[in-house]
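**Q** Sequence and predicted structure below; questions after.
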Amino acid sequence: MGIHTKRLQQVLAHSWSIQTSTKYTTDNPARGQCGVTALVVHDILGGEILKTPLPEGWHFYNKIEGRRMDFSASQFTEMIDYQDIPSDRTEAFADTNKEQYRSLRKGVFMQMDEAD
């Protein structure tokens, strides 16, 4: 299942909700979505999961084919000083829960299937 990263960003943004993060707001839909998003992106594109410490806690994102890809960066108003610390699914899962993960994964895969 091939998907361009621009389309994946759109699908993710459309799939984010209060069911995928308790920090979700309509003004800032990416808020609190980093761990769950990194997991779903990892499911789709593979690669690595990375993290960077921020005042709010760890921020998770992906590295795919040698390129940093942060699909939930829009939640922040300031630039991120990325440290690209290697992480994994277990650490990213600590930032979310099974229900949030299943909800985002289901939403993303449903939209991708509709586009095919």
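**A** Yes, it's here.
**Q** C-alpha from now on. contacts and neighbour counts both.
**A** Will do.
**Q** Pull out the buried positions in the one helix or strand residue 59 maps to.
**A** With secondary structure defined by DSSP states H and E, residue 59 is part of strand 57-64. Going by neighbour count (16 or more other C-alpha atoms under 10 Å), the buried part of strand 57-64 is 59-63.
**Q** swap in stretch 13-30?
**A** Here stretch 13-30 shows 13, 15-18, 20-21, 24, 29-30 as buried, counting by 16+ other C-alpha under 10 Å.
**Q** ok, second structure coming up, stack it against the first:
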Amino acid sequence: MVTLSRLRAVMRNAWGPDTCDPVDLMDWRPENPARGQCGVTALVVHDLLGGDLILGEVYEHGTRRGCHYWNRLPDGTEVDLTRDQFRPDEVVTAGSVVAQPFGSPRRCRGQYELLRHRVLAQLHDVGESDPHAPAPAGPPVKIASVLLVDPAEAVLLQLRDGDARAEPGQWSLPGGHVEDGEDPEQAARRELAEETRLIPDGELRLFCQLILPDLAGGGSRVEVRVYAGRCGFTSSDSTVVAEGRAASFIPFKDVTTVDLSPTAAAVLSRLRARPPESGDDRTT
């Protein structure tokens, strides 16, 4: 049986920048892991415990800043696992019941699926989840991506197809599978050229490495190597479409206005803290 105390601990351990709503990504910190997690958390709690989704509004000094989700369990108990994210000057109004989206949400779909996977995996380890859940199998899926930045510090992001196997319909970094016998940096350059027809100026530097679960079920995990590079033109010069639906240079200050994929969010949260020239970050 899933208890609230157990679920609270598991949820806190599962949160990260890659499960954060992009709107709150630049405010997310390890010391405040609940920041931006309310929507996906409420959906996962509903999946496990049922009841209703509750939606309220958030005000700061009398100005509306956003909304906040929490849960009402079937017995009428209200549960809000992310309430401690708010600062003293942020006030949450009384909420009302809202309809749960059918299946995955249209926005933050990848964040929801990633959080749900992490929570169920932790519960399964102590026998509280689906005993028939398949164990990860097969070799890791190796992905190479490019963090391309223009002279105005805009970042190249690509809108993924709605039927893509991973992170469908969300904005991510250009990249793809490392082919057999291919060096990851070569794969990053090849994927960038295939997907956007762009070539970086100069070398690519290994910016970070990520280890993610393979939610598509093709391997034991996903290993992502992200290479950072520069291009010589500004974002006003180029909006490209090759593979995928669109690719655009988006000013860094505006990246949280689009529906970022979990992978892109994880990388951009690192970019917030340091420039791409600083080299290899092996934190996963």
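**A** That came through fine. Given the structure is predicted, the values throughout are model-derived calculations rather than measurements.
**Q** Distance from the chain centre to the strand holding residue 59 of structure 1, please.
**A** 8 Å (C-alpha atoms, centre = their mean, to the nearest Å).
**Q** what range in structure 2 matches the next helix or strand after that strand?
**A** As assigned by DSSP H and E, the chain's next helix or strand after strand 57-64 of structure 1 is strand 67-69. Aligned by TM-score structural alignment, strand 67-69 of structure 1 corresponds to residues 77-79 of structure 2.
**Q** List of residues touching the matching stretch?
**A** Contacts to stretch 77-79 of structure 2, defined as C-alpha atoms under 8 Å, 6 or more residues apart in numbering, come from residues 70-73.
**Q** Kindly report the same for stretch 56-64 of structure 2.
**A** 65-69, 89-96.
**Q** hey, where'd the helices end up in structure 1?
**A** 5-15, 34-45, 89-93, 98-115 (DSSP state H).
**Q** who does the strand holding residue 59 of structure 1 touch, helix- and strand-wise?
**A** Secondary structure elements in contact with strand 57-64 of structure 1, counted by 3 or more C-alpha pairs under 8 Å, 6 or more residues apart in numbering; DSSP states H and E, are helix 34-45, strand 48-54, strand 67-69.
**Q** would you list the ones you listed in a markdown table and tack on mean neighbour count?
**A** Shown next, in a markdown table, are those (neighbours: other C-alpha atoms under 10 Å):
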| stretch | mean neighbour count |
| --- | --- |
| helix 34-45 | 23 |
| strand 48-54 | 20 |
| strand 67-69 | 14 |
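**Q** and residue 100 of structure 1, which of these is closest to it?
**A** Between residue 100 of structure 1 and those, the tightest spacing by C-alpha to C-alpha is seen for helix 34-45, at 7.1 Å.
**Q** Pull the contacting residues for the residue nearest the centre of structure 1.
**A** For structure 1, residue 37 is the residue whose C-alpha lies nearest the centre (C-alpha atoms, centre = their mean; 1.9 Å). By C-alpha under 8 Å, 6+ apart, residue 37 of structure 1 lies in contact with 12, 61, 71-72, 104.
**Q** By neighbours, which of those wins?
**A** residue 61 (28 neighbours; other C-alpha atoms under 10 Å).
**Q** ok, it - contacts?
**A** Counting by C-alpha under 8 Å, 6+ apart, residue 61 of structure 1 has contacts 34-35, 37-38, 49-51, 68-72.
**Q** And the residues you listed, which is closest to residue 7 of structure 1?
**A** Once C-alpha to C-alpha is applied, the member of the contacts of residue 61 of structure 1 that ends up nearest residue 7 of structure 1 is residue 71, at 11.1 Å.
**Q** Would you mind measuring from that closest one to residue 11 of structure 1?
**A** Distance check for residue 71 of structure 1 against residue 11 of structure 1: by C-alpha to C-alpha, to the nearest Å, it reads 11 Å.
**Q** again, but for residue 86 of structure 1
**A** In terms of C-alpha to C-alpha, residue 86 of structure 1 sits 26 Å off from residue 11 of structure 1.
**Q** What of residue 75 of structure 1?
**A** Taken as C-alpha to C-alpha, the span from residue 75 of structure 1 to residue 11 of structure 1 is 16 Å.
**Q** What of residue 78 of structure 1?
**A** 24 Å.
**Q** So those two - more neighbours on which side?
**A** residue 11 (18 against 8).
**Q** What lines up with the more buried one in structure 2?
**A** Looks like residue 11 of structure 1 aligns to residue 10 there (TM-score structural alignment).
**Q** re earlier: looking at the buried residues of stretch 13-30 of structure 1, which one is closest to residue 111 of structure 1?
**A** Out of those, the member with the shortest distance to residue 111 of structure 1 (by C-alpha to C-alpha) is residue 15, at 8.5 Å.
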